[in-house]
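Novice: One predicted model, sequence on top.
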Amino acid sequence: MTITPVALALISTGAGLLGSVIGTVATLMSASLTQRATRDRESEFKVWERRAEAIEEAHRKMIALGNTRDLAWARRELPSGMSPQDLDPGHQDEQFRLVVTKLTLYTTPELVQAYRDSNQAFLRSLLGIQRIQLALTERGPESDRPRRQRNIDAAVAIATEAIEKSKAADERLEAALREAAALAATRRRR
């Protein structure tokens, strides 16, 4: 069987069309895969940014509370403007809830728990300082001076222990923050 010039022209045209279709499909698939990879990278980067922001915010809050605790301890009095509600461990202000929400969404449960523990230890340290403040302002007859001094000494011992526990909780939180930041950076590099 011989191929006529018309058949040869049709075969070569068909092969050219088939090549064009295959090239177009390959180009479209390549563009689609590139867009998907870019979108995935951008999404991963946004999550990483939010994780880093949550970690930074928790660290800033930890430092601010630590400074407040240390200043209150040095003065042996609570910071001005604190209400009894602020010292209630069950009370959670808006900023605390916001940080916990961000940590919950973008980090590990261990970090969230370390943040909560640090905040609760902070509140207990302020309660200990408040106890000292109350013992120091206690008035009474001169004959009650030994009892008053015992109350002050007991309050100082309790506050000292609460402050040490608060500092230890801050150290655990800082270690958890560092670990979470290192994990976030490692995942991002992959």
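Specialist: Sure thing, it's come through.
Novice: make it CA atoms for all contacts and neighbour counts henceforth
Specialist: Fine.
Novice: in what helix or strand does residue 154 lie?
Specialist: According to DSSP states H and E, residue 154 maps onto helix 145-189.
Novice: ok, residue 100 touching residue 110?
Specialist: No - Residue 100 is not in contact with residue 110 according to C-alpha atoms under 8 Å; the separation is 11.7 Å.
Novice: Looking only at neighbour counts, state which of these two leads.
Specialist: More crowded of residue 100 and residue 110, by other C-alpha atoms under 10 Å: residue 100, with 20 against 15.
Novice: can you pull the contacts of that one?
Specialist: 112, 115-116 (C-alpha atoms under 8 Å, 6 or more residues apart in numbering).
Novice: ok, and the most crowded of these?
Specialist: Going by other C-alpha under 10 Å, residue 115 tops those with 27 neighbours.
Novice: Find the residue closest to that one in space, skipping its chain neighbours.
Specialist: Take residue 115 and drop its neighbours on the chain: the residue closest to it by C-alpha to C-alpha, 6 or more residues apart in numbering is residue 173, 5.9 Å away.
Novice: Please report the distance of that neighbour from residue 67.
Specialist: 15 Å (C-alpha to C-alpha, to the nearest Å).
Novice: just residue 12 next, same as before
Specialist: Distance, residue 12 to residue 67, using C-alpha to C-alpha: 81 Å.
Novice: adding another structure so you can compare the two:
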Amino acid sequence: MTITPVVAGLIGTVIGAVASLAASVLTQRATNAREREHRLWERRADALEEIHRFAFARSRARPMVLSSRRLPDDWDPGRPQEPVRLLETRVALYAPRAISEAHKEWGKTIIGFVVAVASYQHEVDRLANSSEPEGAQVLIEAAWALAEHRSREWEQAEGRLFDALRDASTLRTEQRWRLRR
């Protein structure tokens, strides 16, 4: 059987259509994958920025707490904690493991500091009118020494968090980043 020019033209058209369709599908899949990865990188960058902003705001308040020996009103444990919980969720979802672990440690040290300062405030309030002023002063100073110790722990954890943030945000040519999935 001989192939006529009409049949050859039809076969060429079918092959061209199949190749064009395959190229369109492959291009669309590659574009979707690239866009999905870009969205994840944007969310990761937003999470890192939010961690840094939140940590910086808290670190600026620490010297004020140490000098006044009082917690700011916005650190009241009774206040809604949704923004903090949202940040923790974003860290768990989008941040690298090193930052996630450093952020958890940092959060624990802040809680320890807040509890120590609150305990100090409670001792001051409770023992202000105590009949044993010498014993009361010893308890108050011990409570404040614990708060200062917790402040140093917080400062160290904060340094590790900022180092992890700095390392994660520095692009290196010898390192190829892969997103956690």
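Specialist: Cool, got the structure. Small disclaimer: the values here were computed from a predicted structure and weren't measured.
Novice: Need the TM-score between these chains.
Specialist: Once superposed, chain against chain, the TM-score is 0.78 (TM-score structural alignment, normalised by the length of structure 2); 174 aligned residues with a C-alpha RMSD of 3.0 Å.
Novice: residue in structure 2 matching the residue nearest to residue 115 of structure 1?
Specialist: Residue 173 of structure 1 maps onto residue 161 in structure 2, with residues paired by TM-score structural alignment.
Novice: which residues are contacting stretch 128-144 of structure 2?
Specialist: Contacts to stretch 128-144 of structure 2, defined as C-alpha under 8 Å, 6+ apart, come from residues 116-117, 119-120, 123-124, 127.
Novice: Mean distance between the lengthiest helix in structure 2 and structure 1 after superposition?
Specialist: Counting by DSSP state H, the longest helix found in structure 2 is helix 5-68. With mean C-alpha distance after the TM-score superposition for structure 1, helix 5-68 of structure 2 departs from structure 1 by a mean of 1.5 Å once superposed.
Novice: how near is the residue nearest to residue 115 of structure 1 to residue 182 of structure 1?
Specialist: 14 Å.
Novice: Looking at these two, which is more packed in?
Specialist: Neighbour comparison, residue 173 of structure 1 and residue 182: the larger count goes to residue 173, with 25 against 12 (by other C-alpha under 10 Å).
Novice: Now do the contacts for that one.
Specialist: 111, 114-115, 118.
Novice: mapped onto structure 2, which of those hold?
Specialist: On the basis of both residues aligned by TM-score structural alignment, their matches' C-alpha atoms under 8 Å, what survives of these in structure 2 is 111, 114-115, 118.
Novice: Ranking by neighbours, what's the top pick from those residues?
Specialist: Busiest of these [other C-alpha under 10 Å] is residue 115, holding 27 neighbours.
Novice: Give me the aligned partner of that one over in structure 2.
Specialist: Correspondence of residue 115 of structure 1 to structure 2, assessed by TM-score structural alignment: residue 103.
Novice: Give me the buried positions along the helix or strand containing its match.
Specialist: Using DSSP H and E, residue 103 of structure 2 maps to helix 97-127. Buried residues in helix 97-127 of structure 2, defined by neighbour count with 16 or more other C-alpha atoms under 10 Å: 99-107, 109-110, 112-121, 123-124, 127.
Novice: gap between the aligned partner of residue 62 of structure 2 in structure 1 and residue 50 of structure 1?
Specialist: Counting by TM-score structural alignment, residue 62 of structure 2 corresponds to residue 69 in structure 1. Separation of residue 69 of structure 1 from residue 50 of structure 1 (C-alpha to C-alpha) stands at 28 Å.
Novice: what about residue 1 of structure 2, neighbour count?
Specialist: When counting by other C-alpha under 10 Å, one arrives at 3 neighbours for residue 1 of structure 2.
Novice: What of residue 178 of structure 2?
Specialist: For residue 178 of structure 2, the count of nearby residues is 8 (other C-alpha under 10 Å).
Novice: if I look at residue 149 of structure 2, how far off is residue 25 of structure 2?
Specialist: 61 Å.
Novice: quick one: which of those two has more around it?
Specialist: Between residue 149 of structure 2 and residue 25, counting by other C-alpha under 10 Å, residue 149 is the more crowded of the two (15 against 12).
Novice: Tell me the counterpart of that one in structure 1.
Specialist: So, by TM-score structural alignment, residue 149 of structure 2 is matched to residue 161.
Novice: residues touching the residue nearest to residue 165 of structure 2 when sequence neighbours are not counted, list them.
Specialist: The shortest distance from residue 165 of structure 2 to any non-neighbouring residue, by C-alpha to C-alpha, 6+ apart, is to residue 99 (6.5 Å). The contact partners of residue 99 of structure 2, taken as C-alpha under 8 Å, 6+ apart, are 91, 161, 164-165, 168.
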